[in-house]
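Participant: structural data only, the sequence is not supplied:
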């Protein structure tokens, strides 16, 4: 894309901001040379890379680029045999370590949140941990070669330190001597070059032997190396030369090591530059509050609340623009300083930014197109040197655009046709617009000519737009109104400023009927737009209010649901506790009943069974209960033998007999008197035969089988269980009217037989009993005759 166009749209300023966000010189180079791409797939890849970096930066912060430097010159010198300095080798080690850390950092993020493009680049970074370790073992963080770099260097430096110590000790003895002190300017030891000297007064030069290395500016002080330390200083010089040679050997060895990895390290620099560039784009997007646009190559763009990125956020006015579907050209009219040029630059600059892989300062859902080129004629192009007027300069630029543009180009024209006679300028502007429109290029143009408003109004595929102007405040609002042409506000402004009405009316009379009709039409359109805008804002406010109310109701519902769950859980916990308590009580009651049966034989008194039943009722958790019929409900006819439900007990039973407003009800082994109002008819049955009505004592009902059996098999039972079963069996047989029953206990040890017969001897329903005869089971069966 033409550099002149990029400068016109202020693209270099965006690149400058981008460079400032790069963390390394490598990323800065990548940012400086980035240009828009006309290839859709490449643009999508660039934007995806920015999106991945934006996500990575949001999740884990910036990548660890610290220490990474541009080491290409050093690597190239190492390859051709030069010896690198300690600082250059340290930069190589820091860069290698930085690349390894960046690789690990991106890999860790990729494991949880996929970053396919960035991970693909990071995986190619070569690791050279052995080179890092070798350099860090010899060179410290200040870039100095350490004693540990080699045993020879350690020995040399040890001897150096010892020699320096001996020289200082010798000189200290001299300056402490009274005879010497009077000849010294100051009692200090200093260095001249790499030789240790002391300051001697000029007048004592002949009395003080040694070598003069320097003198003060006044000449009063001579810096003399005493003869006693000359040999020692010479030895120090030899040691320093040996130290330099050993350091040179170490640096050559490390340089050769770095040269072996030079190819990998240069590739690492390219990869790290791309990753740093991606992070820089992400940080710029964060600074501009930018979003990722959707891209296409069909000439369609839709910007939602787009902002010019170089205007402060507190001053910029967002614009909404759509181009490429119903219309391919927009003609923007409006007053000067109303924001037309800013809107033009916003459209062009955001398109270029997106084509460069940058996010744009607009709301989510914005779309932009990948154009093969963007052409712009914006600003005053007057050139005194070329002897061109403003009109000529603009026209020359437009001619160049007309020659280069294609149907996939975007053309931006500011003040089209300006700088010449209005009639000719408007005619020429219409002809240029018509030519570009026929070519299929997308075009956004600004103008002052009212003739272009009518042209756009009548031409399919072209739409009017204007910059809103507040007549009340005599100031622009900088809002773009698509579909509404701008109208002249000269008369309104003049009236507001106090120009006499007679002059204004005379001026209106000079305006042609056609122009007046256009102005009236525009005024009507603007009035309708303002009304629609007010209604839209009201509807938007209602929508937000409804959404807030719905969110509030949803939150309240969720809160109630949470409370309900808590109450249900609490009820479940309490129910479990009650059931556990009821089970414990029931087990205790059963145990008591067994003890009573053993202690009193068959004579379990009715009041004891009623008391046990009461305890069971108390142990049972309180049921919700069945709903009683309404007080005015029609009474039910209940007769003896009917199956009924007892409300208060929530149990079913059979009516034995009726007595006034009460009924005697058989409930399992119990009989209870219950009010008729506490009963509900479940199933009607024939009345119980009076002659077979059981007595009140120990009345039982077997739950396992409604049909009574003449046999009871107790083999395998212990005595306690057997006696309970015998007692129940005898009650059932007595109620069924049987005269004789068989109790099978087996022969065994005889304990079960003896216990059962002792129990039968005392039982109130047993008339007599005997062992079974031949064919009846013999001694393994007891035959009981009932009363």
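Facilitator: On my side now, so go ahead. Fair warning: this is a prediction, and the values are worked out from it, not measured in the lab.
Participant: only C-alpha atoms for contact and neighbour calcs from this point on.
Facilitator: Fine.
Participant: and the strands in the stretch 401-550 of the chain?
Facilitator: Using DSSP state E, counting those that start in this stretch, the strands of the stretch 401-550 of the chain run over 409-413, 442-447, 462-470, 475-482.
Participant: and for the stretch 601-750 of the chain?
Facilitator: For the stretch 601-750 of the chain, the strands defined by DSSP E, counting those that start in this stretch cover 643-646, 651-659, 662-667, 670-675, 679-683, 711-713, 740-744.
Participant: okay, pairing it with this:
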């Protein structure tokens, strides 16, 4: 890919975001070197790695690859037989620690779990525990070698300790003994690595020994007494032996590391590669990105794509497709409407995908593999090169035309701008016409109406527009393919306060054809909005129908299961009854046969006959089992007008409309139905109700009750009302219907502009005794009627 496109489309900023997710210095460098690939195989392999790493992040959480240093220089020294220093060996330990931790992260929890593209990298890691343990045992820190690193070193340090103690014993005797009066301070100090005592200058002859230093004033001399010179010499000799032994230890450790040189190199390379891959996955997680589907046919289909450099809480996703039905897409619309963002989104997502990065779009978005992406975006006016805006753009266009081929993607921002509009539009059409004939995929933004007409009349070229809300003077940033955009200059100017006479005069300046064309665009846009709303309503109806279908299927399935169970139990019971009856009949026949042959009393046979009759009565009773009838136990004096009751036989609630007559019958209002019910079929409800008398009266309980059940219908017609009139009328109707215990009602408001329906729905959301509401089914009024359900 050319560097100009990478810079113009801000690909470098994506790389900066990627590098921030890498945890090792070499991993960050690896991220910074990432460039888009033109090889479909390489692209798919990188995308698969990113997807597999993302799956592991979701399953196991984040992983840190540590801040291990670059040990490639140390490995080179090992290759030529050099001895490594303490710091270098500790860096190898740090690398092995990271290797062990990362290998543990990559280990499969289940042996039969399916492998992915990262398993080979994890398997190739070698923690080398023997080497790591040995280095840690010998080296405690960058400044300290362990005493147990070797037996010789341990013996040397023991001798140094004994010698040092002897020196301190002798010096302590001098400091605290006869030489005390000659000393500046009663301390033991060191100069040039040898133990000394601070002697006053005037007493230097009293303390025989070697002078190693003096104070800045010259009043104190640091003298090594002759009595400990030999011991100090022994200390220095032991220190040199210690240094030599440390060199032996480091050489031994270096030799061990040299034998594992290749494993160390592979560990470093694999850790860097894994860090790079998991950085791509972490970026995808941060962007909520998905893996795109790639093709080599020049087809782009981005579903709900978002520009990754815009705040994901504010960016408006766009749907865009290019390369199948048409090769050229011309985007029009007002300034700040999102045309350039749409252009950059297509280019940047293409570069990201070909670099192995997931793209911020819905899954199953498609991208094509392009060998080059050319982008001419923004004002590139150059004073140094004496280039105007138009000249600068034309310079880019010339280079694009020379290099572009059918495997290229070309992006133009404001093609033909910066010069005479008539000439610029003609030039832009010619450029696009050339690209179209060459089969090159291209996308261009423009304000020229001529390009809109060109897209409408040319096969393989399509219009698109960025939606703009004239009422609020704000763009919606939605990209609409197939609809040319309108500049809305007059509408915007009018909203901003430009006098109408100036706007009217401006309208006279444009040709009748241009005005008619803009009017056609406006009509298309209005029709599109209407169709889109209807499509959304149809989609909602489809979902509701599907839900109802599933509910009915579930209900039918339960009924079938209950029916099968009841039939199965009935058959089993019948089989048991028949078997018992057969056995009892057989036994009875045997008894009667015995009666004819043996001398059995009449009384005994009568008892057997009675037992048979009891058995038959019991079977008949079981076969004709009936449900126990539930009856009420109310008295006429228990009922009052307006009392809430439940009709047991109908399982409905209602209110008492008349008092019981002499035979116990009374009228009960159940919604819109009024029936004559016997008092034994009623149960008194505890809830408060209202009487059906037209006027208010006080019951014995002191509660005011009133019922509208005798006059309230199940439907109210609000056609032709304003929103305020309808709300006032609906409020009174709903109160009456709820008090009448009507379970649901129909509100007829018509379709129209939808304002009345919207106002009614907003009101219904605030009514506390309304449990739910929805539009009527298809054929029952659909969008012109709302069904309201009351709380029980």
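Facilitator: That came in fine, so what should we check first? Everything numeric here is computed off the predicted structure, so don't read it as measured data.
Participant: quick TM-score on the pair, please.
Facilitator: Put the two chains on top of each other and the TM-score (TM-score structural alignment, normalised by the length of the first structure) is 0.68; 605 aligned residues with a Cα RMSD of 4.1 Å.
Participant: of the strands of the stretch 601-750 of the first structure, which is nearest residue 123 of the first structure?
Facilitator: strand 651-659 (76.4 Å; Cα to Cα).
Participant: could you give me the residues in the second structure that that closest one aligns onto?
Facilitator: Mapping strand 651-659 of the first structure onto the second structure (TM-score structural alignment) gives no aligned residues.
Participant: how far is that strand from where the chain is centred?
Facilitator: Remark: strand 651-659 of the first structure is offset 70 Å from the chain centroid, using Cα atoms, centre = their mean, to the nearest Å.
Participant: in that strand, what's buried?
Facilitator: By neighbour count with 16 or more other Cα atoms under 10 Å, strand 651-659 of the first structure contains the buried residues 652, 653, 654, 655, 656, 657, 658.
Participant: and those, which is closest to residue 740 of the first structure?
Facilitator: Using Cα to Cα, residue 656 comes nearest to residue 740 of the first structure of the buried residues of strand 651-659 of the first structure, at 25.7 Å.
Participant: separation between the closest one and residue 58 of the first structure?
Facilitator: Note on residue 656 of the first structure: its distance to residue 58 of the first structure, by Cα to Cα, to the nearest Å, is 82 Å.
Participant: same thing with residue 244 of the first structure?
Facilitator: From residue 244 of the first structure over to residue 58 of the first structure (counting by Cα to Cα), the distance is 50 Å.
Participant: so for residue 121 of the first structure, which of the strands of the stretch 401-550 of the first structure sits nearest?
Facilitator: Of the strands of the stretch 401-550 of the first structure, nearest to residue 121 of the first structure by Cα to Cα is strand 409-413, at 33.1 Å.
Participant: how about the strands of the stretch 601-750 of the first structure in CSV, adding distance to residue 519 of the first structure?
Facilitator: Below are these laid out as CSV (distance: least, Cα to Cα, whole Å):
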stretch, distance to residue 519 of the first structure
strand 643-646, 91
strand 651-659, 92
strand 662-667, 99
strand 670-675, 96
strand 679-683, 89
strand 711-713, 114
strand 740-744, 119
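Participant: which non-adjacent residue is nearest the spatially most central residue of the second structure?
Facilitator: Centroid-nearest residue in the second structure, with Cα atoms, centre = their mean: residue 288, separated by 5.4 Å. Spatial nearest neighbour of residue 288 of the second structure, excluding adjacent residues (Cα to Cα, 6 or more residues apart in numbering): residue 360 at 6.1 Å.
Participant: who's in contact with residue 251 of the first structure?
Facilitator: Residues in contact with residue 251 of the first structure (Cα atoms under 8 Å, 6 or more residues apart in numbering) are 83, 84, 85, 86.
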